[in-house]
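Asker: coordinates only, sequence not included:
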């Protein structure tokens, strides 16, 4: 049997911190992170170079109550530290799975993780290591969605994958409207004119301007990530 070939050589996977929680209220669910790592391992086994940008909502959620009334920049820096914690946990699980992962942070914490340096990140990808980008863009007021668009453009990713709880973008909330249908494809302009809220405006504009296609899919659907890189009818593709 001929082995299926991926249609994308290098991808950027955007994972929310909440994707690591499983059924827990906050924190990291070990079984969930191991399942996600297994999905990533399947893709790297096909020869796909993978970089990951991860959010910190699952960690920050545990202290969010204390952030009420806090200066926004201070709260954002706390969120960046939460992404570093998630990146370390994800990389540890990958290394235990037999993969080689490197964490690169946009803020300097050199005793813990190495700083983000674009040529070094590209070198790691060429060596078939998984690169996990932490601390967002390193700046307050910018989301990890924006970091995903930025890092995706910087490393020359062919596709940014936004992993969500639903298997694509729908005409309405499928949980509330059983008649809602999934968009197979959308242009960036169509998504913006319909206010679909796929990513924050800065991230969305960056993907559009860099002609960097975006795929929205469910990380909770077994085999969905592999299906995406093999060109299957999975999720919603947003393109120029």
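Answerer: Perfect, thanks for sending it. What you are looking at is a predicted structure, and each value in this text was computed from that prediction instead of being measured.

Asker: going forward, measure contacts and count neighbours with C-alpha atoms only.
Answerer: Will do.

Asker: need the next SSE after the longest helix seen in the chain, C-terminal direction.
Answerer: Longest helix in the chain by number of residues (criterion: DSSP state H): helix 72-96. Sequence-wise, the next helix or strand downstream of helix 72-96 (DSSP states H and E) is strand 101-105.

Asker: still on that earlier bit, what's the angle between the longest helix of the chain and strand 101-105?
Answerer: Relative orientation of helix 72-96 versus strand 101-105 (axes from the mean of the first three to the mean of the last three CA atoms, to 10 degrees): 170 degrees.

Asker: Would you mind confirming that residue 236 is in contact with residue 224?
Answerer: No: counting by CA atoms under 8 Å, residue 236 stays clear of residue 224, with 11.9 Å between them.

Asker: which parts of the longest helix of the chain are buried?
Answerer: 75-88, 90-94 (16 or more other CA atoms under 10 Å).

Asker: Can you list the residue ranges for helices in the chain?
Answerer: According to DSSP H, the helices that the chain contains are 30-44, 57-60, 72-96, 118-126, 144-154, 188-193, 201-209, 224-229.

Asker: next up, a second structure to put side by side with the first:
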């Protein structure tokens, strides 16, 4: 990963316990991935001891003059910036490229950690929106009931569902009835706002603050023959 000059200076000061720009360093730390490469100009501005350490760690790598060319040699191919947001720059203040929590469970991997993580996120929420185009297919329907029993909290909860109404094998009325058998304190409704109606992926929105993206259906959480990946995003006002 590369950093523009001003951010690199801030980061190095932070490493030495000198940086007092808390907001900037927090934003850098949110994105930072090591190792960090330097341009020739950047390297010339650090003390001799650090130069030797950096050069020693790079081995036979030839340091470049241009930061965008140098970024091509990094793992993630990006440059942190606080002004630019076009590739290869990632704007630490607001960018479409984010740094989020994610987990991937391959075939035959135990899913208990994923369940405990999701259950913790649901623990104190008041409202959930779930988008799954195939919600009313038999296997998804059954998996969603298992998910609710294991993951949802026991208090009063508003649950909104978004799904495709074509090719269904169950009715939404059946879903409501089954959910109310689990807990009568849950208010089950269709999402009339069509929040994710054009989406291919599956989504869970918690209190309109935390978004969980499921790259496949919730049924894969329970099917060890399939892989299962989820991504957790904190939604800011700009999202």
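Answerer: Everything's here; your move. Predicted model, so just to flag it, every value in this text is computed and none were measured.

Asker: Next, the TM-score between them, please.
Answerer: The TM-score (TM-score structural alignment, normalised by the length of the second structure) is 0.25; 115 aligned residues with a CA RMSD of 6.5 Å.

Asker: can you list residues touching both of residue 236 and residue 224 of the first structure?
Answerer: Applying CA atoms under 8 Å, 6 or more residues apart in numbering, one finds that residue 236 of the first structure and residue 224 are jointly contacted by residue 217.

Asker: which residues touch residue 190 of the second structure?
Answerer: Contacts of residue 190 of the second structure by CA under 8 Å, 6+ apart are 160, 161, 162.

Asker: please redo it, this time with the cut-off set to 6 Å
Answerer: Each residue near residue 190 of the second structure by CA atoms under 6 Å, 6 or more residues apart in numbering is listed here: 160, 161.

Asker: Relative to residue 159 of the second structure, how far out is it?
Answerer: Going from residue 190 of the second structure to residue 159 of the second structure by CA to CA, to the nearest Å gives 8 Å.

Asker: gap between the two ends of stretch 25-44 of the second structure?
Answerer: So stretch 25-44 of the second structure: terminal residues 22 Å apart, CA to CA.

Asker: for the second structure, which helix is longest?
Answerer: helix 138-151.

Asker: Enumerate the positions of it that are buried.
Answerer: For helix 138-151 of the second structure, burial by neighbour count (16+ other CA under 10 Å) applies to 140, 141, 142, 143, 144, 146, 147, 151.

Asker: you'd agree residue 151 of the second structure is up against residue 119?
Answerer: Yes: contact criterion CA atoms under 6 Å: residue 151 of the second structure and residue 119 qualify, at 4.5 Å.

Asker: Strands along the second structure, start to end?
Answerer: 2-3, 79-81, 89-91, 101-105, 127-131, 157-162, 186-190, 202-206, 210-214, 228-234 (DSSP state E).

Asker: Buried deepest among the ones you listed, which one?
Answerer: Most buried of the strands of the second structure, by mean neighbour count (mean count of other CA atoms under 10 Å): strand 2-3, with a mean of 28.

Asker: Please convert the strands of the second structure to JSON lines, extending it with distance to residue 43 of the second structure.
Answerer: As requested, the strands of the second structure are exported to JSON lines (distance: least, CA to CA, whole Å):
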{"stretch": "strand 2-3", "distance to residue 43 of the second structure": "12"}
{"stretch": "strand 79-81", "distance to residue 43 of the second structure": "16"}
{"stretch": "strand 89-91", "distance to residue 43 of the second structure": "20"}
{"stretch": "strand 101-105", "distance to residue 43 of the second structure": "32"}
{"stretch": "strand 127-131", "distance to residue 43 of the second structure": "49"}
{"stretch": "strand 157-162", "distance to residue 43 of the second structure": "53"}
{"stretch": "strand 186-190", "distance to residue 43 of the second structure": "58"}
{"stretch": "strand 202-206", "distance to residue 43 of the second structure": "44"}
{"stretch": "strand 210-214", "distance to residue 43 of the second structure": "40"}
{"stretch": "strand 228-234", "distance to residue 43 of the second structure": "35"}
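
Asker: nearest to residue 57 of the second structure, of those strands?
Answerer: Closest to residue 57 of the second structure of the strands of the second structure, according to CA to CA: strand 2-3, at 15.6 Å.

Asker: what packs against the closest one?
Answerer: strand 79-81 (3 or more CA pairs under 6 Å, 6 or more residues apart in numbering; DSSP states H and E).

Asker: Recalculate using a threshold of 8 Å.
Answerer: helix 67-71, strand 79-81 (3 or more CA pairs under 8 Å, 6 or more residues apart in numbering; DSSP states H and E).

Asker: closest to residue 113 of the second structure out of those?
Answerer: It's strand 79-81; of those, that one is closest to residue 113 of the second structure (CA to CA) at 32.1 Å.

Asker: count of residues packed around residue 40 of the first structure?
Answerer: Applying other CA atoms under 10 Å, we find 21 residues neighbouring residue 40 of the first structure.

Asker: dump the residue contacts of it.
Answerer: Shown in contact with residue 40 of the first structure (CA under 8 Å, 6+ apart): 50, 225.

Asker: what ranges do the helices span in the second structure?
Answerer: Under DSSP H, the second structure gives helices at 5-15, 22-31, 40-44, 48-58, 67-71, 112-122, 138-151, 172-182, 219-222.

Asker: got those helices as JSON lines, with distance to residue 129 of the second structure columns?
Answerer: Below are those laid out as JSON lines (distance: least, CA to CA, whole Å):
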{"stretch": "helix 5-15", "distance to residue 129 of the second structure": "38"}
{"stretch": "helix 22-31", "distance to residue 129 of the second structure": "27"}
{"stretch": "helix 40-44", "distance to residue 129 of the second structure": "47"}
{"stretch": "helix 48-58", "distance to residue 129 of the second structure": "48"}
{"stretch": "helix 67-71", "distance to residue 129 of the second structure": "39"}
{"stretch": "helix 112-122", "distance to residue 129 of the second structure": "11"}
{"stretch": "helix 138-151", "distance to residue 129 of the second structure": "13"}
{"stretch": "helix 172-182", "distance to residue 129 of the second structure": "14"}
{"stretch": "helix 219-222", "distance to residue 129 of the second structure": "17"}
